[in-house]
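Asks: Below is the sequence, then the predicted model.
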Amino acid sequence: MKLRVFNILKKTKVEGPGTRYCIWVQGCSRHCKGCQAVHTWPHSGGKLIEVKEIIADIAAQKDIEGVTFLGGEPFEQPEALGIIAENVRKAGLSVLCFTGALIEDLRVNPLNKKLLNNIDLLIDGEFMIDKIDYSRPWCGSSNQRYHFLTSRYNDEIFAKYKNKVEVNISKSGVIFMNGMGNFDEILQKIDLVMLKK
């Protein structure tokens, strides 16, 4: 089985508790107004990667707390992610998943069962530009909700984490930002720094 992936970041500290391996899936039918990840919308983009390759790559990582699924819309590829999540949990790592859907709707679809059963923390709800709120970790708008699906995490984690953004620049000069914050404002600051050089 293969997963259509936009990007994989093997270590980040801004996409959930601790240091995490992050998988941005490719493909999203939601198209939230103001989405910062419109490049992940097309279902024909990204690259197809064998699930077993991703599982092996995660297993090879040292000092990670867990894996985060985002996108794109993870629940548009629930079967492949369910297999990955199950293996991640068996290895003693945690799983965090972002979705634009509501958990109540996800539970109706039997294809989502394996993935839902292997998520520790689910953050649900579409990004709503008229409800922007960066005060809570890992959320972009006030309508988004936390669901602790296992006992691994609880609301005490909120005191430990604040929203942050990481900026990575590849050798070829491509800027990749991840995390939660006002990306437009950050890009303007980066442009100002580049102009001063």
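Replies: Thanks, I have it.
Asks: switch to C-alpha atoms for all contacts and neighbour counts from now on
Replies: Will do.
Asks: Can you give me the distance of the residue nearest to the spatial centre of the chain to K196?
Replies: By Cα atoms, centre = their mean, the mean C-alpha position of the chain lies nearest to L70, the distance being 2.7 Å. As for L70, its distance to K196 is 34 Å (criterion: Cα to Cα, to the nearest Å).
Asks: by contact count, what packs against the strand ranked longest in the chain?
Replies: If you go by DSSP state E, the chain has its longest strand at strand 2-12. Contacting strand 2-12 under the criterion 3 or more Cα pairs under 8 Å, 6 or more residues apart in numbering; DSSP states H and E are the following elements: strand 20-25, strand 47-50, helix 51-60, helix 78-90.
Asks: which of these is buried the deepest?
Replies: Greatest average neighbour count among the helices and strands packed on strand 2-12 goes to strand 20-25 (a mean of 25), per mean count of other Cα atoms under 10 Å.
Asks: Put this next to the previous one:
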Amino acid sequence: MSKLRLAAPCNIDSIVDGPGLRIVVWTQGCPHHCPFCHNPQTQSYEDGFEADSDEIVKFIQASHLQSGITLSGGEPFEQPLALMPIAQAAIELGLNVWAYSGYTYEEIIADENKFALLKLVDVLVDGRFVNDLKHYKLRFKGSSNQRIIDVKKSLAEHQVILSTYDEVNQQLGS
């Protein structure tokens, strides 16, 4: 059992935090403090509440309509070890795992614990939100500097491979 800090109870039925119907795990605490952040209430490390990863796993196991989970926040890669059993349980249930991070892929792979969580993620939306690069037609990301990365292909090819989910965004000139 791992303890983690959450910003809110898990959200079931999200359709904007990745494809399909998703469960979102909202982590609390973020070092990036991006101006005009979509979730500024998740930045403080003191707010939110403590939860057991086992309880979140049970919640995911009891949900039946979702196609995946999304790790968001806050900054999920600030709590990688506590999120690993949650991501592993999702994989075992046949769910895909997305993560949103203000860290870049390169920053994540440079840190042993963050990298351990990344290896359990299917798709990473990386990079800090930049309000001047915001475009409301962007799909699954907030600003055009962010990348939607196919993690499994990127790890196999030792370079960043964008997900096909970013194709619509590329057509917008991002």
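Replies: Okay, I see it. Model, not experiment: these values are computed from the prediction.
Asks: one step back: what sits against the counterpart of the residue nearest to the centre of structure 1 in structure 2?
Replies: Using TM-score structural alignment, the partner of L70 of structure 1 in structure 2 is S72. Contacts for S72 of structure 2 (Cα atoms under 8 Å, 6 or more residues apart in numbering) come out as V24, V25, W26, T27, A99, Y100, S101.
Asks: Over to A116 of structure 2?
Replies: Per Cα under 8 Å, 6+ apart, neighbours of A116 of structure 2: P80, L81, M84.
Asks: Would you mind listing the residues in contact with the second one?
Replies: L81 of structure 2 is in contact with S2, N113, A116, L117, counting by Cα under 8 Å, 6+ apart.
Asks: So V167 of structure 1: helix, strand or coil?
Replies: Secondary structure, DSSP: H, G, I helix; E, B strand; the rest coil: V167 of structure 1 is strand.
Asks: residue boundaries of the helices in structure 1?
Replies: Ranges of helices within structure 1 are 51-60, 78-90, 103-106, 113-117, 183-196, based on DSSP state H.
Asks: could you dump the ones you listed to TSV with distance to E166 of structure 1?
Replies: Below are the helices of structure 1 laid out as TSV (distance: least, Cα to Cα, whole Å):
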stretch	distance to E166 of structure 1
helix 51-60	20
helix 78-90	24
helix 103-106	28
helix 113-117	27
helix 183-196	10
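Asks: Select, out of the ones you listed, the one closest to K33 of structure 1.
Replies: Across those, K33 of structure 1 has its closest neighbour in helix 183-196 (14.6 Å, Cα to Cα).
Asks: which residue sits closest to P78 of structure 1, ignoring its sequence neighbours?
Replies: Nearest non-adjacent residue to P78 of structure 1, counting by Cα to Cα, 6 or more residues apart in numbering: N112, 5.5 Å away.
Asks: Next, count neighbours for the residue mapped onto that neighbour from structure 2.
Replies: Under the alignment (TM-score structural alignment), N112 of structure 1 pairs with K114 of structure 2. Look at K114 of structure 2: counted by other Cα atoms under 10 Å, it has 21 neighbours.
Asks: and K114 of structure 2, what does it touch?
Replies: F77, E78, P80, I108.
Asks: Please list which of the residues you listed are preserved in structure 1.
Replies: Contacts conserved in structure 1 for these, using both residues aligned by TM-score structural alignment, their matches' Cα atoms under 8 Å: F77, P80, I108.
Asks: does the last one really touch K119, like I thought?
Replies: No. At 10.4 Å, I108 of structure 2 does not count as touching K119 under the criterion of Cα atoms under 8 Å.
Asks: Please say which of those two ends up with more neighbours.
Replies: I108 (19 against 14).
Asks: From F115 of structure 2, how far off is the more buried one?
Replies: I108 of structure 2 is 6 Å from F115 of structure 2, by Cα to Cα.
Asks: repeat for D17 of structure 2
Replies: Noted for D17 of structure 2: a distance of 21 Å to F115 of structure 2, by Cα to Cα.
Asks: Alright, calling it a day.
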